[in-house]
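1. Provided below for reference: sequence and predicted model.
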Amino acid sequence: MGTLLTGSHTPRARLRELLAAGEPLVAPGAFDALTARLVEEAGFDAVYMTGFGTTASLIGRPDLGLLTGTEMVDHARRLAAAVELPLIADADTGYGNAINVIRTVHLYEQAGVAGLHLEDQVNPKKCGHMAGKAVIPAEEMTGKIRAAVAARRDPDLVLIARTDAAAVEGVDAAIARARAYADAGADLLFVEAPTSEEAIEHVATKLRGVAPLVFNWAEGGRTPPIPLARIAELGFALVLFPIGTLLAATAGARALLKTLKNDGIPAEAMPGLPTFDEFTDFIGLPEAKTLEARFGAGEER
């Protein structure tokens, strides 16, 4: 089970070490605690709590700002508790103005996240790869970033400023916003949804040396799927793969359910799936049995 460690070995300190290592840190998306454990099992060094996937998994609806800050914090707490990896979490717009951002940062920090990102969309927001977005004034977002920095109790908590302005005001305006957010104290900059490799290179070139950069490799989104080697050449520090696990889980469940509907039993869909024992081992049954033997846990009388 995940723990909040102390000293230089905390997930937050580890995240900062990974971001400073000189190679892009790859953070696959997790939409629940089980997916986060699968990311950890696969050997990745960090995990990303996707807002898109959180919305889909909790309420089965699109990422249109439908979840409250409380729901997002509760979900982040479950993911952080499930793994030892640093958890980077979507914190949407901070769920209000600068005062709300202060509370959001406090709650995410208490939940155990190693990093979070705040975006400059209006509230309610939309997925960064959907049409019809709108952004708040840059000055207002700068104030929200300053509030987040002031609210941070652990200096190792990584604060990421995301701008969605490229789709609304153009790439150069998004770059100007990112610079302002860096001046306000953001640790990383996240220019969402550039729509060409030329735009990606322009962002990387103009923001080189300002602050480390985030690349959102949104599966099927508006940003072209460029190779990781190219992302590294451009100097991005963090690469998010937000919804691949969600899409894979959907495809797998859909295939099994189709077989069950057609055949009356799921037998033909079972080959390749974990066995019952393999799955219970993965989610920690042996550990629970060890604890039962150690502490004499049994049925209450």
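-> Cool, got the structure.
2. alpha carbons only for contacts and neighbour counts from here, please
-> OK.
3. distance of residue 11 from residue 37?
-> Distance, residue 11 to residue 37, by CA to CA, to the nearest Å: 15 Å.
4. And those two? Which one has more around it.
-> More crowded of residue 11 and residue 37, by other CA atoms under 10 Å: residue 11, with 27 against 21.
5. ok, the more buried one touching residue 4?
-> Yes - in this structure, residue 11 is within contact of residue 4 by CA atoms under 8 Å, at 7.2 Å.
6. Let me see the ranges of the helices in the stretch 101-250 of the chain.
-> Using DSSP state H, counting those that start in this stretch, the helices of the stretch 101-250 of the chain run over 138-151, 166-169, 171-183, 197-207, 228-233, 244-263.
7. Next one for the comparison:
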Amino acid sequence: MGKLLRQPTAPRARLRELLAGPQPVTAPGAYDALSARLVEEAGFDVVYMTGFGTTASLIGRPDVGLLSAAEMIDNARRIVAAVDVPVIADADTGYGNAINVVRTVQAYEQAGVAGIHLEDQVMPKKCGHMSGKAVVPAEEMVGKLHAAVAARRDPDLVIIARTDAAAVEGLDAAITRARAYAEAGADMLFVEAPTSEDDIARVAQELKGVAPLVFNWAEGGRTPPIPLERIGDLGFALVLYPIGTLLAATAAIRSLLATIRADGTPAAALPGLPSFGEFTDFIGLPEVLDLEQRWGS
């Protein structure tokens, strides 16, 4: 798991194998290398690099298009290096026009991700569950997806086309866009932020057989929190849980800080925390000590 000396793996082929299985693949969000390792330790087969969480963790600001491609790709590279399971990364709008998308896809591929999703919002974009979004013309997004497919060097890299049109142009337009994006070569389709279970079911029904589908179980977002069994019955292939880890970390840190503020020390909180030894074991200190024994001076 995320070892300094790792055996070569084929995470992209593994992701495609998982997505072809009978049950939806669940991918909790990670916003940094440590949260990615925790996702892997918990037994999940895929890590999702959340753009919302990346923005919050890197600059402490909302997901409104403030990060550059370089910042996002650098975070993806660190997350990939920390785990052995496939990583799917948020690639926002591709950070420009179709030519920019070529460079974006190749840079994410070089970072080692197994998949990315590209969305049809106007740049600067916003979190898919925020108001005030705008989308580019469908024809422009189709061109960007053609560019993305042509740009990848590894055909196993999964390219996910996300449309945010449901909140802007309505669900009919979003489904029409999704069909066009599949025709442009997208491997998976991601209709963002349907606001009712009926709308979720309609997306699944109308896009069945067009391409595998992504469901964004955005914690506290606009999409109803339906059970995983129902999601699987509807035929979704991939379920993202983008910000639960970020929200949990925020709550835990607030609780610890409140204890320190009230008591003057964190002593009362320590029984609920990993010990120093447990944590250093988890992040790989035994491996480092072993390497020092083998090769240290």
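-> Happy to help now that I have it. Keep in mind that what you see is a predicted model, and the values were worked out from it rather than measured.
8. if we can go back for a sec, now mean neighbour count and distance to residue 21 of structure 1 too, for the helices of the stretch 101-250 of structure 1, in JSON lines please.
-> Converted to JSON lines, these look like this (neighbours: other CA atoms under 10 Å; distance: least, CA to CA, whole Å):
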{"stretch": "helix 138-151", "mean neighbour count": "20", "distance to residue 21 of structure 1": "23"}
{"stretch": "helix 166-169", "mean neighbour count": "17", "distance to residue 21 of structure 1": "28"}
{"stretch": "helix 171-183", "mean neighbour count": "21", "distance to residue 21 of structure 1": "20"}
{"stretch": "helix 197-207", "mean neighbour count": "17", "distance to residue 21 of structure 1": "18"}
{"stretch": "helix 228-233", "mean neighbour count": "14", "distance to residue 21 of structure 1": "12"}
{"stretch": "helix 244-263", "mean neighbour count": "14", "distance to residue 21 of structure 1": "25"}
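9. want to throw those into a markdown table with distance to residue 130 of structure 1?
-> Conversion of the helices of the stretch 101-250 of structure 1 to a markdown table gives the following (distance: least, CA to CA, whole Å):
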| stretch | distance to residue 130 of structure 1 |
| --- | --- |
| helix 138-151 | 21 |
| helix 166-169 | 10 |
| helix 171-183 | 16 |
| helix 197-207 | 18 |
| helix 228-233 | 23 |
| helix 244-263 | 17 |
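10. Quick one, which of those helices gets closest to residue 189 of structure 1.
-> Taking CA to CA, helix 171-183 is the member of the helices of the stretch 101-250 of structure 1 nearest to residue 189 of structure 1, at 6.2 Å.
11. Can you name the residues in contact with that closest one?
-> Residues outside helix 171-183 of structure 1 that contact it (CA atoms under 8 Å, 6 or more residues apart in numbering) are 138, 141-142, 145, 161-166, 188-191, 194, 199, 203, 206-207, 210-211.
12. compared with structure 2, how much does it deviate?
-> With mean CA distance after the TM-score superposition for structure 1, helix 171-183 of structure 1 departs from structure 2 by a mean of 0.3 Å once superposed.
13. Now do that helix: distance to the chain's middle.
-> 21 Å (CA atoms, centre = their mean, to the nearest Å).
14. Same question for stretch 276-284 of structure 2.
-> With CA atoms, centre = their mean, you get 26 Å for stretch 276-284 of structure 2.
15. So which bits of it are buried?
-> 282-283 (16 or more other CA atoms under 10 Å).
16. Kindly report the same for stretch 4-16 of structure 1.
-> Using 16+ other CA under 10 Å as the test for burial, stretch 4-16 of structure 1 gives 4, 10-16.
17. again with stretch 112-131 of structure 2
-> For stretch 112-131 of structure 2, by 16+ other CA under 10 Å, it's 112-129.
18. And stretch 57-66 of structure 2, by the same measure?
-> 62-65.
19. how far does it stretch from start to finish?
-> End to end - CA to CA - stretch 57-66 of structure 2 spans 12 Å.
20. got the contact list for that stretch?
-> Here stretch 57-66 of structure 2 makes contact (CA under 8 Å, 6+ apart) with 31-32, 51-53, 55-56, 123-127.
21. Likewise for stretch 245-263 of structure 2?
-> 28-31, 35, 53, 265-266, 268-269.
22. rerun at 7 Å
-> For stretch 245-263 of structure 2, contacts defined as CA atoms under 7 Å, 6 or more residues apart in numbering pick out 29-30, 53, 266, 269.
23. any chance of those residues in CSV, with neighbour count too?
-> Output for the contacts of stretch 245-263 of structure 2, formatted as CSV (neighbours: other CA atoms under 10 Å):
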residue, neighbour count
29, 29
30, 31
53, 24
266, 15
269, 14
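24. Which of the helices of the stretch 101-250 of structure 1 sits closest to residue 100 of structure 1?
-> Of all these, it is helix 138-151 that lies closest to residue 100 of structure 1, at 8.9 Å by CA to CA.
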